[in-house]
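Provide a 3D model corresponding to the input given below.
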Amino acid sequence: PLSAWPFSMGTVNNFGLNEDQQSLRQRTKREKRLEEGCFTVLSEMGLPIALCCVISSLLGNGDDGYHSIAQIEEDLRLMAEMPEKFLFGSVSENLHLTDISFCGRDKEVSKLVTAFEQVTEADMSTKTMVLVTGYSGTGKSSLISHVQHRFVGKGACFVSGKFDAMQQPQPLSAIASAMNDYCDILAQDEARIDTVREAVASAIGSEGNVLADLMPNLQKIVHLGDDPPIQLQGREALQRVLFTFRMLFWATCSTTHPVVMFLDDLQWADKVSLELMEVLVTDTMLEGLLFIGSYRDNEVGVDHPLSTHIGSISRSGCVDHPLSTHIGSISRSGCV
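Predicted coordinates for the structure are as follows:
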């Protein structure tokens, strides 16, 4: 009878296991999950990048990052007292976080930095682009955000845009947003603004009205006149837009003044944006531009428009094999 069983056997559950056996089974499963390790990137859970960097630095075992509790306390105090500057903005140079390692992503960071260095070499005969792939939530955008300060620290202008599934009918939405920010950055560069104004005016002339609706901040660089913006329709109009974008880059981008353009969620890019991407990346006369794109490769098949344009870029011979880096889940070993 059950009453005669020794107490050490515990209570039998619905699976035929006593409590001790069940506990052992649960521990084994839990330890196995930890060994296989699939960890969510903190920033993908909504944590600010600066706070993620603090945690990453504390988990790391390298020489970079924090060297005392006082440094940690100072950074946390700055984030609490001025969150708009130190918590929610870009990782500030005033914090002790300017060169900490990004947990588990050293190879990916190195690949991006190398690509940028190639773009700034004056004797490069081929172009460079980087494609970052991976499932949603694996940290593609966070990786670029982490490397952004390195690009800017080396004199680059970093601009970004994000495609949205709901805005696909609106051509060039993400690129126009990035370029509008680019014009604003150029307009605020007091050391270059006069040279930039002259170069842009000479390059695009009256064609600036083609971009008036897409990039209102272009008006801060050149006077577009009082004529209403040109309404674009048809293939000929599209060619004018693509040409004007190229001319704008020709006038402002170089190996000494490089530009890094990051476009996120390319799987939702419209056809016009993909065509402009290909035009810019394969333009052998354009120097100093590093194009970085990210997309969910599980949503992009061989017949997807993005795959078609990537294949066309590869076959053009203008790009030295588009660099592709896949972002998977971070293993436990990658964070120690």
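
going forward, measure contacts between C-alpha atoms and count neighbours the same way
Noted.

all strands of this structure, in order?
Applying DSSP state E to the chain gives strands spanning 129-133, 157-162, 259-264, 289-295, 323-326.

quick one, which of those strands is nearest to Leu172?
Proximity of the strands of the chain to Leu172 was assessed by CA to CA; the nearest stretch is strand 157-162, lying at 9.9 Å.

Need the contact partners of the closest one.
Counting by CA atoms under 8 Å, 6 or more residues apart in numbering, the neighbours of strand 157-162 from elsewhere in the structure are 148, 151-152, 174-179, 181-182, 185, 257-265.

Count residues in the vicinity of the closest residue in space to Arg246 that isn't next to it in sequence, would you?
Among residues not flanking Arg246 along the chain, Leu280 sits closest, at 6.6 Å (CA to CA, 6 or more residues apart in numbering). By the other CA atoms under 10 Å criterion, the neighbourhood of Leu280 contains 20 residues.

same question, Gln239
Using other CA under 10 Å as the criterion, Gln239 is surrounded by 13 other residues.

Equivalent analysis for the one 5 residues further on, please.
A count of neighbours around Thr244, defined by other CA under 10 Å, yields 20.

go on, the one 3 residues further on?
Using other CA under 10 Å, Met247 has 20 other residues around it.

how about this one, so we can line them up?
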Amino acid sequence: MITLPDIEVCTEIYSSASSLVYRGIRQSDNTPIILKVLKADYPTTAALIRSKQEYAITRSLDIEGVIKVYSQQDYQRSLVMTLEDFGGESLEKFRQDLPESYCPMPLAEFLHLAIQLAEIIGSIHASQVIHRDINPSNIVLNPATGRVKIIDFGIATRFSRTNPSFQNPNVLEGTLAYISPEQTGRMNRILDYRTDFYSLGVTYYELLTGQLPFVTDDMLELVHCHIAGQAITPHELNSEIPPIVSEIILKLMAKNAEDRYQSAAGIEADLGTCLLQLETTNKIEAFPLGMQDISDRFQIPQKLYGREAEIETLLAAFERVAGETKEQNTYPKSQIELILVAGYSGIGKSALVQEIYKPITQKRGYFISGKFDQFGRNIPYSAIVTAFQSLMRQILAESETALQQWRDQILEAVGAIGQVIIDVIPEVELIIGAQPPVPKVGAIEAQNRFNLVFQKFIRVFSSPEHPLVIFLDDLQWVDSATLKLIELMMTDSETQSLLLIGAYRDHEIDAVHPLLLLLNELRSRSIAVNQIALAPLALQDTCQLIAETLHRDAASIAPLAELIQRKTAGNPFFVEQFLKMLYTENLIEWAGRVSTGGGRHGGTTPTKPWFS
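Now for the predicted structure:
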């Protein structure tokens, strides 16, 4: 228990890995309160910053459906927040303690609650905040008053489109059973406010069916289910759920954010229609969804346009090194493979490579990446080091049992000269511990020794059980030591299930560039080297991108598409920036949109003549 002046702490009501929550009373005015304190005796700087951010965001939300925070103060070496206590308990606690009423919930009660939640989330989004952790534990209900509030803004963010990184499921932010595909960092998609709609859909699913859509104890399998798995339709699990309510939930849980509801008002409207039908006719008939789902945000779709063949080439290469083949052996298996992606800056090389996230997750593989720097060509192995540092962080986040297995395998591979690897990748020491010093040798001998032990080191992480994909960007600036290491990796007969992907600007290298010389050498030795040359978008693809952004048919925006194609030369990055410029300069006017199935046309209209 904690001790604070003017506060009587009554009981601990919740404990997580990072915080403790207590019920108490402020004695000066006899007000019931909730106290939230960081759990660690010595919280990290990151934990303290996060707690202060949670306080600031919660304090800024003057919304009836959001828990109110009174104050935050220092407590010993930590921080404690004081919040309102309106007599509620979390839905998760009700589900555990009163399963007959909340697991599953009766349809009418669910609809009343679901409408309230949609309205609250809409208000949160209108305040430019994304919660990022909607689930029954963070929804508090007082059954006596019917009041419901959303709590715990610990990982909430202000509105921005962020790109989560590929990382171990153990360290993902959010509650894994409820997070959206894009929040896993393995979808090559930007994270925005619609991540909350997916989590809300999973919450609705659980409240109505009594179970989660994806049930597994394997975290990586759960991530893959969110990305590619199809949940059983709710009304198949509970026959009392009308099919149209199932459709609403599954629309919320669509894998791509563009296919979900685009506004909380749209969710609220469709749920309201269901409730009205239930109360007036005692049944719920099907009706078109999304009729009032009007988005007030200008957003460019995140999918890739005009890259279908290139994506297929990339995925086929991964299937070969992962031990899978297409039907009739169209693609023969290979142990290791190199694939190069060439094109101008902004053409979409990195975005294309990230399409490999899904199959890597399915095969329980690892994806690591590094980037060469124009002014760091004299730093050997810079991108390789960055890539393997991220791999070490992924491994350090695994269970102690798995970590011990990795420790044993690495020590067996590097033998008595593990310090050679630690000198280049210091994070390795966190896994295998301190290693004895190695004898000093000349420069050439030292490089040969490193190359030898690195070959053995990399074999540990690339296997049919967990294929390894290494992505090295900006190879036009690669150093000679890394090129030699790439050659050794690609010619090592004992390495398996390794896919090395490189990206470079082909207009910045010539025929005598060391990279091209290496590629010619590898091909002469029958090493699998594939090349993907990314061309600018065709006018047809640019037209499709613009039409789907502005929610107009292709014919009506053809003049604009031709203009943008001329101005940008079909470079996807420039196309996106040009569209944003038109919008921010009020050269096009956003009139809202209706999601698929809606009746309103909406879209964007020009406010000034097209310019040339």
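
Map the residue nearest to Arg246 of the first structure across to the second structure for me.
Per TM-score structural alignment, the equivalent position to Leu280 of the first structure in the second structure is Met489.

Could you check how far the counterpart of Pro216 of the first structure in the second structure is from Met392 of the second structure?
Pro216 of the first structure maps onto Pro426 of the second structure when the alignment is built from TM-score structural alignment. With distances taken as CA to CA, to the nearest Å, Pro426 of the second structure is found 10 Å from Met392 of the second structure.

Of these two, which one has the most company?
The residue with the greater number of neighbours, taking Pro426 of the second structure and Met392 and applying other CA under 10 Å, is Met392; the counts read 18 against 15.

Could I get the contacting residues of the more buried one?
Residues in contact with Met392 of the second structure, defined by CA under 8 Å, 6+ apart, are 427-428, 431.

Which position in the first structure pairs with it?
With TM-score structural alignment defining the correspondence, Met392 of the second structure maps onto Cys183 in the first structure.

At which residues are the helices of the first structure located?
In order along the chain, the first structure carries the following helices (DSSP state H): 19-36, 49-59, 69-81, 83-86, 106-119, 140-153, 173-188, 193-204, 234-252, 271-281, 305-316.

and these as JSON lines, adding distance to Ser125 of the first structure?
As requested, the helices of the first structure are arranged in JSON lines below (distance: least, CA to CA, whole Å):
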{"stretch": "helix 19-36", "distance to Ser125 of the first structure": "43"}
{"stretch": "helix 49-59", "distance to Ser125 of the first structure": "36"}
{"stretch": "helix 69-81", "distance to Ser125 of the first structure": "44"}
{"stretch": "helix 83-86", "distance to Ser125 of the first structure": "40"}
{"stretch": "helix 106-119", "distance to Ser125 of the first structure": "10"}
{"stretch": "helix 140-153", "distance to Ser125 of the first structure": "21"}
{"stretch": "helix 173-188", "distance to Ser125 of the first structure": "26"}
{"stretch": "helix 193-204", "distance to Ser125 of the first structure": "24"}
{"stretch": "helix 234-252", "distance to Ser125 of the first structure": "17"}
{"stretch": "helix 271-281", "distance to Ser125 of the first structure": "13"}
{"stretch": "helix 305-316", "distance to Ser125 of the first structure": "13"}
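
quick revisit: buried members of the contacts of strand 157-162 of the first structure into PyMOL, please.
Selection of buried members from the contacts of strand 157-162 of the first structure for PyMOL, criterion 16 or more other CA atoms under 10 Å:
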select buried, resi 148+151+174+175+176+177+178+179+181+182+258+259+260+261+262+263+264+265
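
what's the spacing between the match of Leu280 of the first structure and Leu483 of the second structure?
Here Met489 of the second structure is placed at a distance of 10 Å from Leu483 of the second structure (CA to CA).

show me the contacts for the alignment partner in the first structure of Ala413 of the second structure.
Ala413 of the second structure is assigned Ala203 in the first structure as its aligned equivalent, the criterion being TM-score structural alignment. Listed by CA under 8 Å, 6+ apart, the contact partners of Ala203 of the first structure are 247-248, 250-251.

What's the ChimeraX line that selects buried ones from the residues you listed?
Buried residues within the contacts of Ala203 of the first structure, as defined by 16+ other CA under 10 Å, are selected in ChimeraX through the command that follows:
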select :247,248,250,251
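
quick check, nearest of the contacts of Ala203 of the first structure to Leu286 of the first structure?
Distances from Leu286 of the first structure to the contacts of Ala203 of the first structure, taken by CA to CA, are shortest for Trp250, at 5.9 Å.

and the nearest residue in space to Leu186 of the first structure that is not next to it in sequence, how many neighbours?
With CA to CA, 6+ apart as the criterion, Leu186 of the first structure has its nearest non-adjacent residue at 6.5 Å, and that residue is Ile193. When neighbours are counted by other CA under 10 Å, Ile193 of the first structure registers 16.

Next up, the contacts around the aligned partner of Ile193 of the first structure in the second structure.
Alignment note (TM-score structural alignment): Ile193 of the first structure maps to Leu403 of the second structure. With contacts taken as CA under 8 Å, 6+ apart, Leu403 of the second structure has the following neighbours: 395-396, 431.

can I get those in TSV with neighbour count?
As requested, the contacts of Leu403 of the second structure are arranged in TSV below (neighbours: other CA atoms under 10 Å):
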residue	neighbour count
Ile395	21
Leu396	20
Ile431	19
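
Mapping onto the first structure, list which of these remain contacts.
Using both residues aligned by TM-score structural alignment, their matches' CA atoms under 8 Å, the first structure keeps these contacts from those: 395-396, 431.

which among the residues you listed gets closest to Pro606 of the second structure?
Taking CA to CA as the measure, Pro606 of the second structure sits nearest to Ile395 out of those, at 51.5 Å.

Please determine how far that closest one is located from Leu220 of the second structure.
With CA to CA as the criterion, Ile395 of the second structure and Leu220 of the second structure are 13 Å apart.
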